[in-house]
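just a sequence and a predicted model for now, questions to come.
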Amino acid sequence: MDIFNRTTVPLLEKALNGASLNQKIISQNIANVDTPHYKAKKVVFRDALDQAISAHRTESRHMSFGGESGYRVTETDEAAMQNNGNSVDIDKEMSKLAKSQIEYQTLVSALNHKFQQYKLVLRGGR
């Protein structure tokens, strides 16, 4: 029996995986800023988040958040920004990258805090 299955650890792990994928996709968009006809991509988190929340419901009367598993990478529906048909807006992508880095660092801090709590319990509160 995995002791972490009934904790927030799997949810934090899923969120970290999504944040990592988001940073990868944003980096690809930035790298292809001058590639003709390249369409910017984005990661869709909501379905995976809803499924994770649903899996951790403790009461049947709580709101259900059904959804499909995994993250999806889709093309953005923004029009071409440049004359060559490229839809990457470098300013938006850099802003998204900064936000994504902060989210990732916050999730890592939350996971570290959770493990510090386990460590404290295992030491008997010392």
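Looks like it arrived, so ask away.

from here on, contacts and neighbour counts on C-alpha atoms
Will do.

buried ones in the one helix or strand Leu12 maps to?
Taking DSSP states H and E as the criterion, Leu12 maps to helix 9-31. Buried residues in helix 9-31, counted by 16 or more other Cα atoms under 10 Å: 9, 11-12, 14-16, 18-23, 25-27, 29-30.

and here's the other structure:
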Amino acid sequence: MSIQVSRAHDIVDKALDYRAIRQDMIASNIANADTPFYKPRDISFQDTLMAKKAEIFNDEKNKLALAQTNGSHIPLHEERDTSRATTFYRDGHMARNDGNSVDLDVETTEMSKNSVMFNALVMARKKSSGIFNSVIEASAKTS
């Protein structure tokens, strides 16, 4: 059984999961750099994390509601599903003669950025847990 130190730990845990998935996708893109007609894939999870944050910290109270004062007004469009991360094909790179559009410079740069973010999340989680543990230890010493 794990103790929840902070409500933000759920977001950090989810972000770590998505960063690990993204690292695997980028590694797959690099591994398929010579596969004909391969298009690099990526994952977008920022909207999912923002929705989770709004849920955890009850940000709905700050949301501006749109009033529809007349029946002939165009109704508010439904927001897209943010319960899952979105996988997409990274576009914008020129395909080679074999139809492959993997750019190793882009992939290695994205992998490095993702690794830095993953490590930053791990360190933030460790620091947060360390503060919690030091408070418990200090409380134990005073009793």
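Thanks, I have it. What you see is a predicted model; the values in this text were computed from it and never measured.

structure 2: matching residues for the helix holding Leu12 of structure 1?
Counting by TM-score structural alignment, helix 9-31 of structure 1 pairs with residues 9-31 of structure 2.

mean deviation of the matching stretch from structure 1?
Compared with structure 1 after the fit, stretch 9-31 of structure 2 shows a mean deviation of 0.6 Å (mean Cα distance after the TM-score superposition for structure 1).

how far does that stretch sit from its chain's centre?
How far stretch 9-31 of structure 2 lies from its chain's middle: 8 Å, per Cα atoms, centre = their mean, to the nearest Å.

likewise stretch 87-102 of structure 1?
Distance, stretch centre to chain centre, for stretch 87-102 of structure 1: 14 Å (Cα atoms, centre = their mean).

can you pull the buried residues of that stretch?
Buried, per 16+ other Cα under 10 Å, within stretch 87-102 of structure 1: Ser87, Val88, Asp89, Ile90, Glu93, Lys96, Leu97, Ser100.

include distance to Arg126 of structure 1 and secondary structure when you put those residues into JSON lines, please.
Shown next, in JSON lines, are the buried residues of stretch 87-102 of structure 1 (distance: Cα to Cα, whole Å; DSSP: H, G, I helix; E, B strand; the rest coil):
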{"residue": "Ser87", "distance to Arg126 of structure 1": "55", "secondary structure": "coil"}
{"residue": "Val88", "distance to Arg126 of structure 1": "52", "secondary structure": "coil"}
{"residue": "Asp89", "distance to Arg126 of structure 1": "52", "secondary structure": "coil"}
{"residue": "Ile90", "distance to Arg126 of structure 1": "50", "secondary structure": "helix"}
{"residue": "Glu93", "distance to Arg126 of structure 1": "45", "secondary structure": "helix"}
{"residue": "Lys96", "distance to Arg126 of structure 1": "41", "secondary structure": "helix"}
{"residue": "Leu97", "distance to Arg126 of structure 1": "39", "secondary structure": "helix"}
{"residue": "Ser100", "distance to Arg126 of structure 1": "35", "secondary structure": "helix"}
